[in-house]
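J.: Please work out how this folds:
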Amino acid sequence: MSEDEKLLKEAKKLPWEDRLTHKNWKVRNDANIDLATVCDSITDAKDPRIREFGPYFKKTVADSNAPVQEKALDALISYLKAADADAGRYAKEVCDAVVAKCLTGRPKTVEKSQTAFMLWVELEAVEAFLVEPQL
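T.: You can find the predicted model right below:
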């Protein structure tokens, strides 16, 4: 077993937050893939994991590693497809992170960002996109 394989195997034992913010990009990448898989398996929008996972996306979509960032967007999209309007509580901070870090990235990253925005709108989290006028 290679060092990378050992690292990934050991990392799977860590809590989600530790895996998603790990110093090794391969661990973060693997964690986002696993998170997307778990979110794809959620069939009930009231599943407690929806509330657990929501706060993670602010950090994951702002990852400095482009491939990890794309996997984080994949996980976010899977999450939003499983969630209901209650997930809108995370919309503002996650959308701010997407705007700050993802819209100037690779074309695929921009496309995934737009998909995530549309899913937020479908969840009626439109307040994340409204800017209050400065008086």
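
J.: alpha carbons only for contacts and neighbour counts from here, please
T.: Noted.

J.: tell me which element residue 95 is part of?
T.: Here residue 95, judged by DSSP states H and E, is contained in helix 91-101.

J.: To compare against the first, here's the next sequence to fold:
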Amino acid sequence: MYASKISKIAAAGAGSLLLLGAGSGIAVGENQDEAVQRAKAVCDEGTLCVWDGPDFTGNVNEFTQCPDGPLPFTDFADGRAGSWLNTQYEPGEAVFFGPDPANPEGPWIEKYRSPVNEAISEGEAFDLTGVDNC
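T.: Sure thing, here's the model as predicted:
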């Protein structure tokens, strides 16, 4: 749906990390792999981590427990996800939600599914405001 707004940086075989993004917010002298390693230093194995800024910057929410439905992001200036790293264990798919463009004040709708071992460095275009990590 939003694939045209992000570019595929690297994808390899089983057990590797899928990294998507344009890389505009990466620290000076830092490449995409280094940005993911920096994110992994914050995000423990088996966790879904969501940052409010691109390239794993800004405030972070860590999700390890199964919620009763989607949870909103906390301490995010605009309430929206900017980037995320999914290091959950199989099946570990995280379901992201956001406002319905046809009914912005109504209930959230499903907008994106993040598989295990995925890193999205530029997620703002998805307009995501909450997640169910289980």
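
J.: Can you give me the TM-score here?
T.: Superposed pair, TM-score by TM-score structural alignment, normalised by the length of the second structure: 0.25. Supporting alignment: 61 aligned residues with a Cα RMSD of 4.9 Å.

J.: if we can go back for a sec, which is the next helix or strand following the helix holding residue 95 of the first structure?
T.: helix 107-122.

J.: if we can go back for a sec, what angle do helix 107-122 and the helix holding residue 95 of the first structure make with each other?
T.: Helix 91-101 of the first structure runs at 160 degrees relative to helix 107-122, counting by axes from the mean of the first three to the mean of the last three Cα atoms, to 10 degrees.

J.: And helix 91-101 of the first structure, what does it pack against?
T.: If contacts are counted by 3 or more Cα pairs under 8 Å, 6 or more residues apart in numbering; DSSP states H and E, helix 91-101 of the first structure sits against helix 57-60, helix 107-122.

J.: Any chance of JSON lines for those helices, columns distance to residue 91 of the first structure?
T.: Output for these, formatted as JSON lines (distance: least, Cα to Cα, whole Å):
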{"stretch": "helix 57-60", "distance to residue 91 of the first structure": "9"}
{"stretch": "helix 107-122", "distance to residue 91 of the first structure": "7"}
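
J.: Most tightly packed of the ones you listed?
T.: helix 57-60 (a mean of 22; mean count of other Cα atoms under 10 Å).

J.: Surely residue 57 of the first structure is in contact with residue 76?
T.: Yes - counting by Cα atoms under 8 Å, residue 76 is a contact partner of residue 57 of the first structure at 6.7 Å.

J.: is it true that residue 84 of the second structure lies in a helix?
T.: No - applying DSSP: H, G, I helix; E, B strand; the rest coil, one finds residue 84 of the second structure to be strand, outside a helix.

J.: name the element residue 6 of the first structure belongs to?
T.: helix 3-11.

J.: Would you mark the buried spots in that helix?
T.: 8, 11 (16 or more other Cα atoms under 10 Å).

J.: Identify each buried residue in the helix holding residue 95 of the first structure, please.
T.: 91, 92, 94, 95, 97, 98, 99, 101.

J.: Going by neighbour count, which residues in stretch 67-85 of the first structure are buried?
T.: Neighbour-count burial for stretch 67-85 of the first structure [16+ other Cα under 10 Å]: 68-84.

J.: quick one: which of those residues sit in helices?
T.: 68-82 (DSSP state H).

J.: From those, pick the one nearest residue 115 of the first structure.
T.: Comparing those against residue 115 of the first structure with Cα to Cα places residue 77 closest, at 7.3 Å.

J.: Next one: that closest one from residue 5 of the first structure, what distance?
T.: 27 Å (Cα to Cα, to the nearest Å).

J.: again, but for residue 92 of the first structure
T.: On the measure of Cα to Cα, residue 92 of the first structure and residue 5 of the first structure end up 36 Å apart.
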